[in-house]
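Enquirer: this is a predicted model, with the sequence first.
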Amino acid sequence: MADNKGPSEGTETENTASNLPEKQDISTTNTLKSSGENVHKDVGAHYFELSLQHDPAELERDSVKMMVTYMLSFLDKQTLNYSNAYGLQKDTHMVGDDYSWVASALYFGWLIGAYPSNLALQHFPIAKTVGSVMFVWGALCMLQASAFDFSGFFAIRFFLGFVESCISPAWVLLTSILWTRDEQPLRTSLWIAANGIASIIGALLAWGLGKADHIAVPNWKLIYLVVGCFTIAWGAVILLYLPDGPHNGKMLSEYERIVAVWRISKNRTGVQHPKFLLYQLREALLDAKTYLLLLMAAALGMLNGSVSNFMSALIKGFGFSPVRANLLQMPGGACEIISVILLGYISTFKNMTGITIILGCIPGIVGLAGIMTISTAHPYNLVACAWIQGVLGSPVILSWTLPVLNVAGHTKRSTVIGLYFLFYCAGNIAGPHLFFPKEAPHYMSAIKGLETCYAAVVVLQIVYTGICFFQNRSRDRLGYHAQDEQEAREGFEDLTDLENKHFRYRL
């Protein structure tokens, strides 16, 4: 039934409170913080209550000033791909499918760390956790230069994946608590476009380091040392400047924090809740939509694990030298940047997120078909088909946003995100093993397997969007609506998307 409750108390002050001096806001905040009532509440709840004292029109105007984009480069994931062109396998005595196992090792570590890291992100400050992890991550990246055989390389890559397992979920969670649901797909697409930038910078870096002559360290080791240093330096920046959410951003005044929390109150999902609720875990495991997301994660993981680790080997197999093979990956990075931002923008339109994920799969399908059918007598046509695989970044990242956009309840959301990345990692592990050395350069078995993965993503997304559509329509038909203020407050009460009948799924 619709809630016809009248306006809440304090409406009378809404038109004048925005002119209150900032000191008054701070004292009110301190009073709320000192009371024991917020111990087990969402960390943004008291800022939302404060926002109700301000004029919504003024809050809307001020919120425009506070759009900040956070970008993190995942160069270390590409270092294996780049170093492979410079004699990595020969120097470390890899034979057979050893390289495929090393490519998978990172995701074995991520697989083990996926769920614990998501629980940690629910309980501990997000930015502080990520910043601390990046120091270890950078050190491990540099340590790869010390590996001299398969087992050593596998072990280091495993631990690298373990510590990295919190990075992508943390960025997804930060996006969900810094921007509204309408803004999240594009904002997420903007920071994942940094992967395309990383592909270009990484290709140039690998090309430049590959040109270094008369040095004591092999060229492939230089890549790990340089990228590891960059990661450690960036970790210091994250630790010092990145906020854990809109409630404690150093760049924001007390009033601006109120504005920031007011903006994301429209999400109906709150900011962060420290308490683990067992019933929300059960609900996550019994919700059919969870399993559709997990199957999509596995399929996209197989695609990502294959494309990211075998691009240089694929291009090299078309008849190019190792140095040129790395350089020829740059246009693929440009394809990723353009497609991710363009499709991310399209996804911001009403009911377009699911359709955009499907559209993002089509270029990849066409490109793989080209690799299967075009002769090696036309190497640049084959390379162009490989570049198109960069478009994969768009369906991958938009799919990452679905558990955040459409799952409410902090324990339920953490569970679904943790399981999602666990299945995504499993797919990344399996992907490289579709490539059999004897089938180079076309790798027919791998191409057919990846075509199947693309088709699976399309079908699963259609089913998922259909279920969300019918659940939204059912709630509309039953009249589940309330005043905006009440619906926003419910978002800070840690209700799940099935409990909160005012919640609507993004299609």
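Expert: Cool, the structure landed. The model shown is predicted, which means the values in this text are computed figures rather than measured ones.
Enquirer: could you use CA atoms for every contact and neighbour count after this?
Expert: Fine.
Enquirer: show me what contacts Val416?
Expert: Residues near Val416 by CA atoms under 8 Å, 6 or more residues apart in numbering: Ala284, Thr290, Pro403, Val407.
Enquirer: over to Thr175?
Expert: Going by CA under 8 Å, 6+ apart, Thr175 touches Gln184, Arg187, Thr188.
Enquirer: redo those as JSON lines? Include secondary structure, distance to Ile26 and neighbour count.
Expert: Below are these laid out as JSON lines (DSSP: H, G, I helix; E, B strand; the rest coil; distance: CA to CA, whole Å; neighbours: other CA atoms under 10 Å):
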{"residue": "Gln184", "secondary structure": "helix", "distance to Ile26": "29", "neighbour count": "24"}
{"residue": "Arg187", "secondary structure": "helix", "distance to Ile26": "30", "neighbour count": "25"}
{"residue": "Thr188", "secondary structure": "helix", "distance to Ile26": "32", "neighbour count": "27"}
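Enquirer: ok, structure two:
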Amino acid sequence: MDTKTAHQTTIPEPRNSTEKEQNVEILEQAQTSNEELWIQQYDLLAGKSKEELDKINKKVVSKLDWRFLTTITAMLLMNYLDRINVSNARLAGFQRDAHMSDVEWSAGISLFYVGYIITQVPANVIIAKGNPRILLPCIMLGWSAVTICMTAITSPAGFMICRFLVGVTEGPFIPAVALMTSSWYTKQESPLRMAIWHAGNIVSNIISGFLAAGILEHMDNIANLHSWQWFFLIEGIVSILVAIAAFWGLPKWPDNTGEYFFTKEESQMAQYRMKVSAGGQVEDDQGGYWEGFMMAMRDPFTWLFAAIHFALILSQAFKDFFPSVVETLGFSKMETYLVQAPPYFIAYIVCLVVSWSSGRFGEACWHIVACMAACLAGAILMISTLNVGARYFGLILLCSGPFLGLNLQLSWETTVVPRPRTKRAALVAFANCVSSVSHWFSPYFFLTWQAPRYVMGGGLLILGCALSIGLVILTRWYAMKKNKAIEKEEERTGVINPWRFAT
């Protein structure tokens, strides 16, 4: 989306590299002049010195980090725990006790994503125009209640119904959190912050292994309940407590969050800093629900990022079967629960470091390519050798790649399409929706008879990695093409446009 400037600046067409550098300086000066004009629209900020503005900005970021970011990270942690809890419950006999075949089990895993898909786009567009402070905790209460109900499952049909309902209630959540993060943090801040909450996906796998070791190994037959029933019950109760706390931890949107979260001065700073980050576009939404969706559908970036998201999710198809893959290494059941943690812990550290680097240097494409190349190597190791050390190293590479790639992709797509909010909401939800289609068929690539190599599953991961690498390079090329078109228009008209598409 091209950004209109607040005033016009003319520059001559560059004839050599020296003049090109001078024009870059003029472009930066034009952006600074625009900022000076934009800040006049905020009466509590106008006239303040740079030092005073920086101090207010630090207060805004600090409140967002300690209150908003902490809250959504806790919520996402429970979200991911709820999504993957069935994997470890399976090792504790859940599939056997519910009388499920491998095909019925995989069907239940797939049905989660049917429910997950159908709610994402409409719910995220509604949240974009609604009150996320109320809607997100209510969504969380919904999936928590269904998780508790899973303790009563005794048949394949019950498993399929519950997983479908969990998908329905969880579907809107991650797109909404990505939307909120992009509405509160600048394009430089967004990659690291998204990594912190998105790493809940990674941390949940660490915690899940320890929870499984503690609950599934020591609580069987307590109060006449199987250990997997305690697993669902405890997670559901904790999730409800987090949802209740979230009513006090979440803001609304920068243009309408009240003084319960920010002072009036800080509220204006929150709006101003996002306007600067978006090159002059305000966060205030435009049009109705349908208009934002259609704007997203007409933008080629939507389809490119949807394809990238699909490939990235394909490359992490192993996550629902990770405990089963680790089990093939030959450890005892307790050791199998515990050795799941180190690969995800390493992935967590890598995720934070690489995401910081992406935001610091304003680059997404090659960071994603490097991550997916590592994941591809891990998939090859998984299917090509039975050496325990080599396979375990391959699992570390598997965990470090696609989760990080997905985080960077989310930050990239919300930076490329900053405004209006409903368009961004539709893009994020649609991309997530398209990617979830892979879950309809990927569970059938990890059936138990394939153990220990899981060659079909590994082949699927390799395909996802290769597609991811090709698609992000294609998207970078398209963004650079759009930027060259902006530069040519500047040369033709002499009007500076400070907006550039992120690469």
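Expert: Arrived safely. All of these numbers come straight from a predicted model, not from anything done at the bench.
Enquirer: send over the TM-score of the superposed chains.
Expert: Laid over one another, the chains give 0.84 as their TM-score (TM-score structural alignment, normalised by the length of the second structure), with 455 aligned residues with a CA RMSD of 2.8 Å.
Enquirer: that older thread, what's the most distant pair in the contacts of Val416 of the first structure?
Expert: Ala284 and Pro403 (10.7 Å; CA to CA).
Enquirer: overlap in contacts of those two?
Expert: In contact with both Ala284 of the first structure and Pro403: Arg413, Val416, using CA under 8 Å, 6+ apart.
Enquirer: relative to Gly367 of the first structure, how far out is the nearest residue to Ser339 of the first structure once chain neighbours are set aside?
Expert: Nearest non-adjacent residue to Ser339 of the first structure, counting by CA to CA, 6 or more residues apart in numbering: Val391, 5.6 Å away. From Val391 of the first structure over to Gly367 of the first structure the distance is 10 Å, taken as CA to CA, to the nearest Å.
Enquirer: more crowded one of those two?
Expert: Val391 (26 against 21; other CA atoms under 10 Å).
Enquirer: and the strands in the stretch 401-507 of the first structure?
Expert: Here the stretch 401-507 of the first structure has no strands by DSSP state E, counting those that start in this stretch.
Enquirer: show me what Leu329 of the second structure lines up with in the first structure.
Expert: Alignment note (TM-score structural alignment): Leu329 of the second structure maps to Phe318 of the first structure.
Enquirer: could you find the closest non-adjacent residue to the aligned partner of Leu88 of the first structure in the second structure?
Expert: Correspondence of Leu88 of the first structure to the second structure, assessed by TM-score structural alignment: Phe94. Ranked by CA to CA, 6+ apart and with sequence neighbours excluded, the top spatial neighbour of Phe94 of the second structure is Trp228, at 6.3 Å.
Enquirer: count of neighbours near the one you found?
Expert: 27.
Enquirer: alignment lookup: it to the first structure.
Expert: Using TM-score structural alignment, Trp228 of the second structure sits opposite Trp220 in the first structure.
Enquirer: and the helices in the stretch 51-200 of the first structure?
Expert: Secondary structure of the stretch 51-200 of the first structure, counting by DSSP state H, counting those that start in this stretch: helices at 56-63, 75-83, 88-91, 98-123, 126-143, 150-164, 167-178, 184-210.
Enquirer: out of those helices, nearest to Leu419 of the first structure?
Expert: helix 98-123 (6.6 Å).
Enquirer: next, the mean deviation of that closest one compared to the second structure.
Expert: Superposing on the second structure and averaging over aligned pairs (mean CA distance after the TM-score superposition for the first structure), helix 98-123 of the first structure comes out at 1.4 Å.
Enquirer: next, the angle from that helix to helix 167-178.
Expert: Relative orientation of helix 98-123 of the first structure versus helix 167-178 (axes from the mean of the first three to the mean of the last three CA atoms, to 10 degrees): 30 degrees.
Enquirer: quick one: helix 98-123 of the first structure aligns where in the second structure?
Expert: The aligned range for helix 98-123 of the first structure is 104-129, by TM-score structural alignment.
Enquirer: give the buried residues for that stretch.
Expert: Within stretch 104-129 of the second structure, the residues scored as buried using 16 or more other CA atoms under 10 Å are 104-117, 119-129.
Enquirer: and for Glu35 of the second structure, nearest residue in space, chain neighbours not counted?
Expert: Distances taken as CA to CA, 6+ apart put Val276 closest to Glu35 of the second structure, at 6.7 Å, once the chain neighbours are dropped.
Enquirer: burial count for that neighbour?
Expert: Neighbour tally, Val276 of the second structure, other CA under 10 Å: 19.
Enquirer: what about it, distance to Tyr337 of the second structure?
Expert: For Val276 of the second structure, the distance to Tyr337 of the second structure - CA to CA - is 47 Å.
Enquirer: check Val125 of the second structure too.
Expert: Applying CA to CA to Val125 of the second structure and Tyr337 of the second structure gives a distance of 39 Å.
Enquirer: ok, back up a step: ok, of the contacts of Thr175 of the first structure, which one's closest to Phe74 of the first structure?
Expert: Nearest member of those to Phe74 of the first structure, counting by CA to CA, is Thr188, at 14.4 Å.
Enquirer: trace the closest one over to the second structure, please.
Expert: Using TM-score structural alignment, Thr188 of the first structure pairs with Met194 in the second structure.
Enquirer: what sits against that match?
Expert: Ala178, Thr181, Asn407, Leu410, Ser411.
Enquirer: so how far is Gly405 of the second structure from it?
Expert: From Met194 of the second structure to Gly405 of the second structure the distance is 12 Å (CA to CA).
Enquirer: cheers, nothing more for now.
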